[in-house]
Each structure stands twice: as structure tokens, then as C-alpha cells.
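Asks: all I have is the shape, not the residue letters:
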């Protein structure tokens, strides 16, 4: 079981830091992502079953549900920002049944940088991370969910640079070990330590609740340390 899970992990370790041309087609539009300081106080939120967006990264999404299509259209008419949040599973101790799926209070907002209308009437979009946020309350009045949010800055301290480099090396060693057993290719190089850590956290196959814990870490150093612990527990 664990070995099969690790094999899927290797297959899923796709690096989506930049996705130019991913959604090539006649109906594609492209726009730049705003700076984190421009995160508005109210944003639409899209609950996801297992996808989590991390700072500095992008994520491709296929949008089909009518309410989500309406969200995309409205976002394109304004600041292009959509918040990605994880739904609470029924197994979570804080799960509360209600008219809308319960969600975790911390998510990550992204700006639509690419969009394409597809044959099923939905959209293929790419979201580029803008900032993490905490939900303070939800508002009504739209067919989709709207939340009042406050931005959460990433903890980046100059005196943590060496420690983050060391944790990256540990993480690379762990991933190389997995590659040796299950045929995973070499770990991509040439990315900043922060983006490397976030890229592994976003794509490695782990429990969604663990991925949410990674997102909630104060910054890349704490995230790297938790990720290393999680991978060590997964390794047979």
C-alpha cells in the first residue's frame, strides 16, 4: 500500500510553477497576477476536495459547475482573484453539517492568468498565487460563496536562509531516495528554496488534511520541516 502510494506520488510530482501556453486555444486570455498587497478584503472562494494552492505557485483548474462558472466570469470582470479553500471532510472533528460544505478558515488566493472556454461549457483556468488568507466571515447575495478575508504574509527572515537551504537538501535527499526505489526521475533544480518547498508540498501525494497543515505553516522553513516529517512517515 505505502509503495503504491509513493509510486503515485512520483507520478504526480509535476512542477507547475509557470504554465505559459498550457491552455492554448482560440478562447484563451491572459492577465498578470496582482501583488499580494492588493488582496481585496472580500473575495469569492472555491471550496476544493483535495486541491490546495501554495504561495509562489500556479494551479490549473477545470471549472464546470454553474456557480463556479459565474464566479470565473465575475472575477474576469474585476480583479481576477479567486480564493482556494479546502473542504473539511466528514471525518474531521470540526466538521459541522450545514447548507454549504464546511471549509478550513485558511486558504490561498490566486489571480486568473489564463482562461479558455471548453466544449462542455466550462472553463480551463490557471490561478497564480497572490497571498494566503484567513476567512473572517462569509457573506451572501451571490450564487457562489463570498468571504471577508485578511491576508496572511509568509514568514521570511534573512537569518533563516541557511536553515532553509539545509532543509531543502534534506528534502532533495528524501525525494532522491524515493526515485531510487520507484523510478522517479531527478528532482528539478534551479528553483528558489521557497518555491521548491512549496512545489513539493502542493504536488506530493499526501492526505489533504496534511496538505492543509503545510499551507497553514508560518513560512517556507516551517513548511519544509513539516514536509520532511510527513515524507519520513510515508517512507516504508
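Replies: Right, received. Where do you want to start? Bear in mind the structure is a predicted one, so any value in this text is a computation, not a measurement.

Asks: going forward, measure contacts between C-alpha atoms and count neighbours the same way
Replies: Noted.

Asks: quick one, helices of this protein?
Replies: All helices of the chain, identified by DSSP state H, fall at 2-12, 66-77, 161-182, 193-203, 208-216, 220-234.

Asks: can I get those helices in JSON lines including mean neighbour count and distance to residue 135?
Replies: As requested, the helices of the chain are exported to JSON lines (neighbours: other Cα atoms under 10 Å; distance: least, Cα to Cα, whole Å):
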{"stretch": "helix 2-12", "mean neighbour count": "16", "distance to residue 135": "30"}
{"stretch": "helix 66-77", "mean neighbour count": "16", "distance to residue 135": "18"}
{"stretch": "helix 161-182", "mean neighbour count": "16", "distance to residue 135": "29"}
{"stretch": "helix 193-203", "mean neighbour count": "22", "distance to residue 135": "21"}
{"stretch": "helix 208-216", "mean neighbour count": "19", "distance to residue 135": "13"}
{"stretch": "helix 220-234", "mean neighbour count": "18", "distance to residue 135": "21"}
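
Asks: second one coming, line it up with the first:
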């Protein structure tokens, strides 16, 4: 079974439970926000966030003398797995723009991208199942990932407060690590698409150990940083 969902292509990867603030200035997305706000309480006030493989769907805000928006992206420009953003707070500005606060809610697979009567992009999506409870394997992996994450953060930001509040839930932890570690878009997208929490935690353990090893090398070996450079994430 598939559902039709309005989608907002972005250069970031949204995870369930993570906050995503957005400034809405293009008219097609203003229309989307207005429709969501006006919809009934029984209708989910959410839209899909799908990550762009390259380029940008939304141009930088050019002000009042804006050129017409660029054409909507094609299906091949988008990753296959996205996450819905649920509206939590909307502030309408005097000129009709919006500042919105959203929270990631549920994951989906894009089956097809459509341009219908709406000014914004829509997609046929299939919802990805969520685990009711993390598996026993995930519960075993979670403290190991948390330890590796603390080590990574201490190397990345010495003498700073590290994880004041630690999630008790293994799935929530897996999403937090995926969203906050300095990973590439491709790596984040891979983690979003993982079939279950245990698989995501296992992959994160490998990534965190790799990143911690790289950071340790940067500190211990007097070589130019360019020799150890990795592609930077645009997030």
C-alpha cells in the first residue's frame, strides 16, 4: 500500500525524533505550509523531507527582487529513502514567509515522484516499518555505540560538555548519533535506510571507530591536515 505525500527536497538528512527548523520563502512551499496549517486535526501535519543527491532544490533567499523559482527536481536527483517532518510550531512573518519548527516522524521509501496540480513536488511513498521494541542485539550494541560516541566527541571537541542527556532508547540513540556525528550525506543516508536499529548501531560503531582513529592520527602525527582530508559533509 502506498500513500501520496508532499515532499521538500533538501541537502540534509532528517531522522525520526530530530528537530529541523526551516525558513520558508518560496511561494510553492508557503502554499504547502498554509495547507498543512489549515488541515484538520485528524490529518497529519507533515511533509516528506527527501535528500538531494546533488544540487539544491531551494535557491538562497534573494529578497524581494527574486527570479522565478527553478524547476522542480527529477526523481533521479533524490535519494530513495526519506523521513517526514511534522509541523510543531509555525510563525508567519509580515511579508508572508514562514519560520517553522519541525520534528522527524516516520521513514518512507519513494516509489515515484509526481508533479500534479499542486505547486510543490509530491511522491508516492511506502512507509518503512518501525520496530515496536529494539531487538536484544540492539540493546547490547547501544552501550558500545554510546561509549564510542563519547570518545569521538571528546576527540572532536576537547574540554566541552559531552552528552548531558543520554537517550535510554537504543533506536533514539541510533538516530541521534547518525544526525550529530560529522558524516557525509551518503553515510547519513545509508544509516537512515538501515532496516533496523541493530543494523544502524552496528554501522555507526564502525563509523565512529574510524572517525576517532582519524582524529587521533591528526593529533598524534605532525603531517598536513590535507593529507588526511575526507570529503566534507554539506550538513
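Replies: Arrived safely, thanks for sending. Note that this is a predicted model, so its numbers are computed, not measured.

Asks: superposed, what's their TM-score?
Replies: Superposed pair, TM-score by TM-score structural alignment, normalised by the length of structure 2: 0.71. Supporting alignment: 188 aligned residues with a Cα RMSD of 2.4 Å.

Asks: list the contacts of the one residue sitting closest to the centre of structure 1.
Replies: Residue closest to the mean C-alpha point of structure 1, counted by Cα atoms, centre = their mean, is residue 53 at 1.1 Å. Residue 53 of structure 1 makes contacts with 59, 84, 107, 108, 109, 110, 129, 202, as judged by Cα atoms under 8 Å, 6 or more residues apart in numbering.

Asks: just send those residues back as CSV, with distance to residue 187 of structure 1 too.
Replies: Shown next, in CSV, are those (distance: Cα to Cα, whole Å):
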residue, distance to residue 187 of structure 1
59, 19
84, 27
107, 27
108, 25
109, 27
110, 26
129, 22
202, 15
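
Asks: just give the closest residue to whatever residue of structure 1 lines up with residue 25 of structure 2, not the sequence neighbours.
Replies: When structure 1 is aligned by TM-score structural alignment, residue 25 of structure 2 is paired with residue 64. The shortest distance from residue 64 of structure 1 to any non-neighbouring residue, by Cα to Cα, 6 or more residues apart in numbering, is to residue 122 (4.5 Å).

Asks: so residue 164 of structure 1 touches residue 221, yeah?
Replies: Yes: using Cα atoms under 8 Å as the test, residue 164 of structure 1 is close enough to residue 221 to be in contact (5.3 Å).

Asks: from residue 32 of structure 2, how far out is the residue mapped onto residue 122 of structure 1 from structure 2?
Replies: The alignment partner of residue 122 of structure 1 in structure 2, by TM-score structural alignment, is residue 97. Distance from residue 97 of structure 2 to residue 32 of structure 2, counting by Cα to Cα, to the nearest Å: 12 Å.

Asks: what's the answer for residue 113 of structure 2, then?
Replies: Applying Cα to Cα to residue 113 of structure 2 and residue 32 of structure 2 gives a distance of 17 Å.

Asks: equivalent analysis for residue 17 of structure 2, please.
Replies: 22 Å.

Asks: out of the helices of structure 1, nearest to residue 147 of structure 1?
Replies: helix 66-77 (12.8 Å; Cα to Cα).

Asks: what is the closest one packed up against?
Replies: In this structure, helix 66-77 of structure 1 makes packing contacts with strand 81-86, judged by 3 or more Cα pairs under 8 Å, 6 or more residues apart in numbering; DSSP states H and E.

Asks: where in structure 2 does the strand it packs on align, residue-wise?
Replies: Going by TM-score structural alignment, strand 81-86 of structure 1 sits over residues 46-51 in structure 2.

Asks: again, but for stretch 209-224 of structure 1
Replies: Mapped onto structure 2 using TM-score structural alignment, stretch 209-224 of structure 1 spans residues 186-201.

Asks: got the contact list for that stretch?
Replies: In contact with stretch 186-201 of structure 2 (Cα under 8 Å, 6+ apart) are residues 13, 15, 51, 79, 81-82, 107, 130-131, 134-135, 137-138, 141-142, 145, 170-171, 174-175, 178-179, 203-204.

Asks: show the contacting residues for residue 129 of structure 2.
Replies: Taking Cα under 8 Å, 6+ apart, one finds residue 107 in contact with residue 129 of structure 2.

Asks: counterpart of it in structure 1?
Replies: Residue 129 of structure 2 maps onto residue 153 in structure 1, by TM-score structural alignment.

Asks: its match and residue 216 of structure 1: what is the separation?
Replies: 11 Å.

Asks: could you do residue 77 of structure 1 as well?
Replies: For residue 77 of structure 1, the distance to residue 216 of structure 1 - Cα to Cα - is 30 Å.

Asks: and what of residue 68 of structure 1?
Replies: When residue 68 of structure 1 is compared with residue 216 of structure 1 (using Cα to Cα), they lie 25 Å apart.

Asks: other residues contacting stretch 76-94 of structure 1?
Replies: 43-53, 72, 74-75, 95, 101-113, 127, 212.

Asks: are any of these buried, and which?
Replies: Buried members of the contacts of stretch 76-94 of structure 1, scored by 16 or more other Cα atoms under 10 Å, are 43-47, 50-53, 72, 75, 102-113, 127, 212.

Asks: residue contacts, the match of residue 25 of structure 2?
Replies: 120, 121, 122, 123.

Asks: the strand ranked longest in structure 2 vs helix 27-38, what angle?
Replies: Criterion DSSP state E: the longest strand present in structure 2 is strand 98-114. With axes from the mean of the first three to the mean of the last three Cα atoms, to 10 degrees as the basis, strand 98-114 of structure 2 and helix 27-38 are set at 100 degrees to each other.
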